[in-house]
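**Student:** Compute the structure for the input listed below.
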Amino acid sequence: MAIADRKLREKTERRQAILDAALHLFIEQGFEKVSMRNIADAIEYSPATIYLYFKDKNELLLDLQTQSFKQMAQELNAVANIEHPAEQLRAFGEQFLSFAFRHPELFELMFIMNGPMVAAQACAGATAWPGGGSAFAQVVAIVQRGIDTGVFRPQNADSTALMVWAQVHGLAALFLRQRLVVMPEERREPAMHEALAQFYDLVRRAL
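**Tutor:** You can find the predicted model right below:
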């Protein structure tokens, strides 16, 4: 292996080691409590070394967020082979909720925290969102296929996808942020799935 290739591999591995250590600390202690120095101490690097790879904590969070979206995208591939667009859209929502419930810390990083978005905007403008853009594009593609195949009446795919996106995000956020205490505990999760099913039934009839 050429020296340049080895150095690049080592740099990539070191960067990933920083991200892995950061994520472990964030999940264990909370995103707000962990500093760049904490991360450096966890892997026995100097703080200066961390800053060679990440300008600040927000930039590190953005990289972790992008990785989290890739993880979610892999799980959402489970719905890729569903032929009927309306059923695929519903399965997408269920898979989204499942991911959020199993990875609440990642959901917070992906959809609640401001820090990663500050870094994204600083890097490439107000509309840039590397991970979120790809995930949203998946929803748009499902809706567009429904329009193209006549399952949905002609609509704007972006606005319809946004409506779906907001629905599943809202349900997940209400549950994870303890805002469903208005319902008995045993009804909360079943009610969410029922609400999602009813929503897609309305969507299917309306579109």
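**Student:** Could you use CA atoms for every contact and neighbour count after this?
**Tutor:** OK.
**Student:** For residue 166, grab the count of nearby residues.
**Tutor:** For residue 166, the count of nearby residues is 12 (other Cα atoms under 10 Å).
**Student:** same check, this time on residue 144
**Tutor:** Residues lying near residue 144 (other Cα under 10 Å) number 22.
**Student:** same deal with residue 139?
**Tutor:** Residue 139 has 21 nearby residues by other Cα under 10 Å.
**Student:** tell me which element it falls in.
**Tutor:** Using DSSP states H and E, residue 139 sits in helix 130-148.
**Student:** what does residue 160 give?
**Tutor:** Assigned by DSSP H and E, residue 160 falls in helix 157-176.
**Student:** list the helices and strands the lengthiest helix in the chain packs on?
**Tutor:** Looking across the chain with DSSP state H, the single longest helix is helix 3-29. Counting contacts by 3 or more Cα pairs under 8 Å, 6 or more residues apart in numbering; DSSP states H and E, helix 3-29 is packed against helix 36-42, helix 57-76.
**Student:** swap the cut-off to 7 Å and go again
**Tutor:** Judged by 3 or more Cα pairs under 7 Å, 6 or more residues apart in numbering; DSSP states H and E, helix 3-29 is in contact with helix 36-42.
**Student:** quick one: the helix it packs on to chain centroid distance?
**Tutor:** 25 Å (Cα atoms, centre = their mean, to the nearest Å).
**Student:** buried ones in it?
**Tutor:** Going by neighbour count (16 or more other Cα atoms under 10 Å), the buried part of helix 36-42 is 36, 38, 39, 40.
**Student:** To check against the first, give me the structure of this:
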Amino acid sequence: MEPEIGRVMISPLSRREREKLQWQREILDAAQHRCLNQNFDELSMLDIANNVELYKATLYLHFHNKPSLIFSVMIESLKMLGNQLREAVN
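**Tutor:** Here you go, the predicted structure:
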């Protein structure tokens, strides 16, 4: 039997992939909290790493630099805002 057209097969994430996503979520949450209380120049990758109990080098494995981390925070914030607007309209 052939697979259905338009159907996407999604394989379950490995433990390592789930852990990576969890770390990224924690990093983004810590960075978002810091962004609310500090300006870009005051924001430190070391402070964010310390917040989530990671070495700074490990943080750089997830986000290559501060601008890429802040960009990811902004994207996540816009997604949340979009969801809130959709809920308000419905």
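**Student:** Need the TM-score between these chains.
**Tutor:** With the length set by TM-score structural alignment, normalised by the length of the second structure, the two chains reach a TM-score of 0.76; 77 aligned residues with a Cα RMSD of 1.5 Å.
**Student:** Near the aligned partner of residue 68 of the second structure in the first structure, how many other residues are there?
**Tutor:** In the first structure, residue 68 of the second structure lines up with residue 59, judged by TM-score structural alignment. By other Cα under 10 Å, the residues close to residue 59 of the first structure number 20.
**Student:** repeat for residue 172 of the first structure
**Tutor:** 21.
**Student:** And the one 3 residues further on, by the same measure?
**Tutor:** Residue 175 of the first structure sits with 17 neighbouring residues when counted by other Cα under 10 Å.
**Student:** Can you give me every residue that contacts the counterpart of residue 83 of the second structure in the first structure?
**Tutor:** Matched by TM-score structural alignment, residue 83 of the second structure corresponds to residue 74 in the first structure. Listed by Cα atoms under 7 Å, 6 or more residues apart in numbering, the contact set of residue 74 of the first structure is empty.
**Student:** any idea how far residue 138 of the first structure is from residue 74 of the first structure?
**Tutor:** From residue 74 of the first structure across to residue 138 of the first structure, the span is 12 Å (Cα to Cα, to the nearest Å).
**Student:** same thing with residue 116 of the first structure?
**Tutor:** 21 Å.
**Student:** Between these two, which is the more surrounded one?
**Tutor:** Between residue 116 of the first structure and residue 138, counted using other Cα under 10 Å, the more crowded position is residue 116 (24 against 18).
**Student:** Nearest spatial neighbour of that one, chain-adjacent residues omitted?
**Tutor:** residue 62 (4.3 Å; Cα to Cα, 6 or more residues apart in numbering).
**Student:** Check residue 28 of the second structure too.
**Tutor:** residue 73 (5.9 Å).
**Student:** That neighbour contacts residue 27, doesn't it?
**Tutor:** No - counting by Cα atoms under 7 Å, residue 73 of the second structure does not reach residue 27; the two are 9.4 Å apart.
**Student:** So residue 158 of the first structure sits against residue 140, correct?
**Tutor:** Yes - using Cα under 7 Å, residue 158 of the first structure makes contact with residue 140 at a distance of 5.8 Å.
**Student:** Between those two, tell me which one has more neighbours.
**Tutor:** The residue with more neighbours, out of residue 158 of the first structure and residue 140, is residue 140; 22 against 15, by other Cα under 10 Å.
**Student:** Identify the residues contacting that one.
**Tutor:** Residue 140 of the first structure touches 157, 158, 161, counting by Cα under 7 Å, 6+ apart.
**Student:** quick one on the thing from earlier: which part of the second structure lines up with the helix holding residue 139 of the first structure?
**Tutor:** By TM-score structural alignment, helix 130-148 of the first structure lines up with nothing in the second structure.
**Student:** now do stretch 165-183 of the first structure
**Tutor:** So stretch 165-183 of the first structure sits over no part of the second structure, by TM-score structural alignment.
**Student:** circling back to that earlier point, so how far is the longest helix of the first structure off the chain centroid?
**Tutor:** Chain-centre distance of helix 3-29 of the first structure: 20 Å, with Cα atoms, centre = their mean.
**Student:** what secondary structure does the aligned residue in the first structure for residue 41 of the second structure sit in?
**Tutor:** Aligned by TM-score structural alignment, residue 41 of the second structure pairs with residue 32 of the first structure. Per DSSP: H, G, I helix; E, B strand; the rest coil, the secondary structure class of residue 32 of the first structure is coil.
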